[in-house]
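*Asks:* Mind folding the following:
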Amino acid sequence: MTTPAAGAGAGAQSPFRQPKAVWAVAFACVISFMGIGLVDPILPAISEDLHASPSQVTLLFTSYLVVMAVAMLVTGFVSSRIGAKRTLVAGLILIVVFSALAGTSGSISGIIGFRAGWGLGNALFVATSLAVIVASASGGFGGAIIAYEAALGLGIAVGPLLGGLLGDISWRGPFYGVAVLMTIALIATLTLVRPQPAPARRTSLADPLKALRHRGLLIMSLTALCYNWGFFTVLGYAPFPMHLSALRLGLVFTGWGLLVAVFSVFGAPWLQRRFGLARTLYGNLALFAVDVLVIAVFVDSRATLIAAVIVAGVFIGVNNTLTTQAVMMVAPVERPVASAAYGFVRFIGGGLAPYAAGRLAEHTNLHVPFAVGAGAIVLGIAILTAGHRDLAGAERRQAALDAGAARGDRDAGITEAAETGSGSGS
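*Replies:* Alright, predicted model coming up:
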């Protein structure tokens, strides 16, 4: 049974006292995750200017996330051969190139294609960045994850604001803005991040798929697929029924993103210490399902829709941090392999949801896509209950790692964690 005290070690050291390499990668993560919310404020403008239907415009999410999901399967193969730093750099270069090209495009199909290239770069960067931060961070495993999620949350918060400000001038502006900022992140990564030690063995292309044979990792990944279906239904389709300008949409999703950031960094650790990992995840997913259901019922009320979208940031922030921690602990494989397998499954859900929402709205009404999103989250809760034992084991291993880091003896913490969780997840 999961106990509230199990995660107490996570707060032993400040997650903000980190080496320069961690901050360099974290800054790049901020810009990278801007790409998720960046296009939200400009979706209606792109739809109007390029004469595209909402479902066509949501393909900007689908091409980006589905390509990112599939590319996750090759990230370990690439990084184990050319090294983590070179993989980060390759990903950043692709993001710079394809975000700039998206800004130059004159057709919806062109932007969709360039977003796919952007997704490839993001896959190389995101899967590797988490592994680099965990390897380089001080303050224990929990501190590393919180630093990563802080970057994710800040990027998600700033992305819509940048998209709204630049998108109010032209829908092309946000794409050029990301290209410039990612160039700065590329320079910081080249300058401050040292090459990581070569892995003990090279990862094969089949390793991430083989990793999904492990029960705990598969359960967490399928839960995340369902959760991301609800998440990206809100993120990808909610801007259309709001009927707001790009700047006002940017402000709405900035409020949402700020709550993601705050609850990723501060809310999730506190809730885990107070209630334990499993109970926090169950309760958080249930409240998120209720929130999306409110959107489904009251989608015609602009005030209710805006409030529910902003409040969703609370549940998304908590879930992002705790699920990432659980995945890294529950999988009895190397962390880059676990991250790639998990990313593949969850981003498939995130990529398909916005386009499905658009098609459902076109063939039924605005209420149905969000009702389906709420149902997907409830299905995720049902799947998660099958992994309750794995969650308990993950929490024990995390506590052991953080206890070792608090003593200044990382190796002891790792050994302790391995002994605590031996055999779990098979």
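*Asks:* CA atoms for contacts and neighbours, from now on please.
*Replies:* OK.
*Asks:* and residue 114, how many neighbours?
*Replies:* 24 (other C-alpha atoms under 10 Å).
*Asks:* thought it was touching residue 104?
*Replies:* No - here residue 114 does not reach residue 104: they are 10.0 Å apart, not a contact under C-alpha atoms under 8 Å.
*Asks:* so who does residue 209 touch?
*Replies:* The contact partners of residue 209, by C-alpha atoms under 8 Å, 6 or more residues apart in numbering, come to 73, 341.
*Asks:* That one and residue 128: what is the separation?
*Replies:* Going from residue 209 to residue 128 by C-alpha to C-alpha, to the nearest Å gives 17 Å.
*Asks:* Tell me, how many residues neighbour residue 252?
*Replies:* Number of residues near residue 252 (other C-alpha under 10 Å) recorded here: 23.
*Asks:* Just confirm it contacts residue 308, I think it does.
*Replies:* No - with contacts counted by C-alpha under 8 Å, residue 252 stays clear of residue 308, the gap being 10.5 Å.
*Asks:* Tell me how many other residues surround the residue lying closest to residue 39 once chain neighbours are set aside.
*Replies:* Closest residue to residue 39 apart from its sequence neighbours, by C-alpha to C-alpha, 6 or more residues apart in numbering: residue 163 at 6.3 Å. Residue 163 has 34 neighbours, counted by other C-alpha under 10 Å.
*Asks:* Could you also give me the structure for this next sequence, so I can compare it with the first?
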Amino acid sequence: MTTTRTTETPTSTGSGGFFDQPRAVWAVAFACVISFMGIGLVDPILKSIADQLDATPSQVSLLFTSYMAVMGVAMLVTGVVSSRIGAKKTLLSGLALIIVFSALAGLSDSISAIVAFRAGWGLGNALFIATALSTIVTAARGSTAQAIILFEAALGLGIATGPLLGGALGSISWRAPFLGVATLMTIALVATTFLLPATPPAGRRTSLADPFRALKHPGLLTIALTALFYNMGFFTLLAFTPFPLDMNAHQVGLIFFGWGLLLAITSVWVAPILQRAIGSVPTVLVALSLFALDLAAMAIWTEDKTVLVVGVIVAGAFLGINNTVITEAVMGAAPVERPVASAAYSFVRFSGGAVAPYAAGKLGENVSVHAPFWMGAAAVAVAIVVLALGSRFLREQEPPPAHSEREAEAELIGDLT
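*Replies:* Presented below is the predicted three-dimensional model:
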């Protein structure tokens, strides 16, 4: 996994800086912010939902499990859909599904119904997110690395504001955050409709088998497995921590806002600096090692709320660094189209996000309040081993020759810039 592309890739346009992007890019980035709010939105209201609907922590954790499981599986079809109906229609379809299912979740009266509607929300998010990443990468002015930083900034801002919004609206009612997302996504849908030019299908039609074929490339498989285990730690932190914190929705929202804010800052500014200084693989290994130690500290001092609060916020720094570097690595880890690589990678990594919340809830109920954090720390340790052993497959990876910045831009979105 070389750092040459990060620091030396020329811009695709001769003028303008990082923030000088087409309006269409900003429209998709705004929709990304709202979409990623859905990940952390339910954190502040998990305990409220459990209390008001008489649900256990493991039952409430299924809000993450159904969302991530369906999203992971649906990632396999995103390329198939996009290559047949075009990027814009795929984005709009995803946004529409998120609007419908988030609203239905907010109007539900049982935990099983909310879990089911979160699954539908995950389907919409899959169609939107995978296509949004490839759209921003190919449409944005500047290098691939800059475009990915823009995407990660949207991710971080969405994850940061999600808990804040969830906490503010959750203090009114646990239903309010779901209905709030439906409203914001409607705004994103309108913006995308009018600002993103028509994107007819272009290039080769992909098949359901393409992501599985892509995983035969050891570089992509290494990154995907690393992300699978790392996401187990990530979603253990996200789904279980609100229970031992035992605070109100507004307080939990503020804590996870700090976490998401630090994630956004490190993903945009710190990750590129570390990548240039020590290289991509060492950067990820350091970030994962610190994250594993952070989870271990939370496992030891789970009863100390100060440790939990600091542990959650500090984790944002490690996750932000890791997310940016790994996402960039996916784009050049196998000689396949970017959407196919993204679908294969996301399918594997979201499996970790689906398993961890429910497993953490069960461990917390049946073993001890410390056990979920130990599980998360162990899973991140496995991710470190996987990356260390597979790093040799990443050092010489190059971006697909048929998908340079210019060619991909012309293929997928024509006159966006």
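*Asks:* where does the TM-score land?
*Replies:* For this chain pair, the superposition-based TM-score is 0.93 by TM-score structural alignment, normalised by the length of the second structure; 405 aligned residues with a C-alpha RMSD of 2.1 Å.
*Asks:* follow-up on the earlier one: for whatever residue of the second structure lines up with the residue nearest to residue 39 of the first structure, which residues are in contact?
*Replies:* Residue correspondence to the second structure (TM-score structural alignment): residue 163 of the first structure is matched to residue 166. Contact partners of residue 166 of the second structure, counting by C-alpha under 8 Å, 6+ apart, are 40-45, 176-177, 249-250, 253.
*Asks:* where's residue 166 of the second structure, which helix or strand?
*Replies:* Per DSSP states H and E, residue 166 of the second structure falls inside helix 144-170.
*Asks:* The counterpart of residue 50 of the second structure in the first structure: neighbouring residues, count only.
*Replies:* In the first structure, residue 50 of the second structure lines up with residue 47, judged by TM-score structural alignment. The number of residues packed near residue 47 of the first structure is 18, by other C-alpha under 10 Å.
*Asks:* What of residue 195 of the first structure?
*Replies:* Counted with other C-alpha under 10 Å, residue 195 of the first structure comes out at 12.
*Asks:* what do you get for residue 365 of the first structure?
*Replies:* 11.
*Asks:* what residue of the second structure takes the place of it?
*Replies:* So, by TM-score structural alignment, residue 365 of the first structure is matched to residue 368.
*Asks:* what about the helices in the stretch 301-417 of the second structure?
*Replies:* Here the stretch 301-417 of the second structure has its helices, by DSSP state H, counting those that start in this stretch, at 305-331, 338-366, 371-390, 405-413.
*Asks:* Quick one: distance of the longest one to the chain centre.
*Replies:* The chain centroid and the centroid of helix 338-366 of the second structure are separated by 11 Å, computed with C-alpha atoms, centre = their mean, to the nearest Å.
*Asks:* got it, and the third one?
*Replies:* Its chain's C-alpha centre lies 19 Å from the corresponding centre of helix 371-390 of the second structure when counted by C-alpha atoms, centre = their mean.
*Asks:* which of the residues in it are buried?
*Replies:* 371-384, 386-388, 390 (16 or more other C-alpha atoms under 10 Å).
*Asks:* how close does it sit to the first structure?
*Replies:* Once fitted to the first structure, helix 371-390 of the second structure is off its aligned match by 0.9 Å on average (mean C-alpha distance after the TM-score superposition for the first structure).
*Asks:* now do the first one
*Replies:* Its aligned residues in the first structure lie a mean 0.5 Å from helix 305-331 of the second structure after superposition (mean C-alpha distance after the TM-score superposition for the first structure).
*Asks:* Just the angle for that helix relative to helix 144-170, thanks.
*Replies:* 140 degrees (axes from the mean of the first three to the mean of the last three C-alpha atoms, to 10 degrees).
*Asks:* so how far is residue 342 of the first structure from residue 349 of the first structure?
*Replies:* 11 Å.
*Asks:* In terms of neighbours, single out the busier of these two.
*Replies:* A direct count of neighbours by other C-alpha under 10 Å for residue 349 of the first structure and residue 342 places residue 342 higher, at 31 against 26.
*Asks:* What distance do you get for that one to residue 28 of the first structure?
*Replies:* For residue 342 of the first structure, the distance to residue 28 of the first structure - C-alpha to C-alpha - is 21 Å.
*Asks:* try residue 141 of the first structure
*Replies:* Distance, residue 141 of the first structure to residue 28 of the first structure, by C-alpha to C-alpha: 20 Å.
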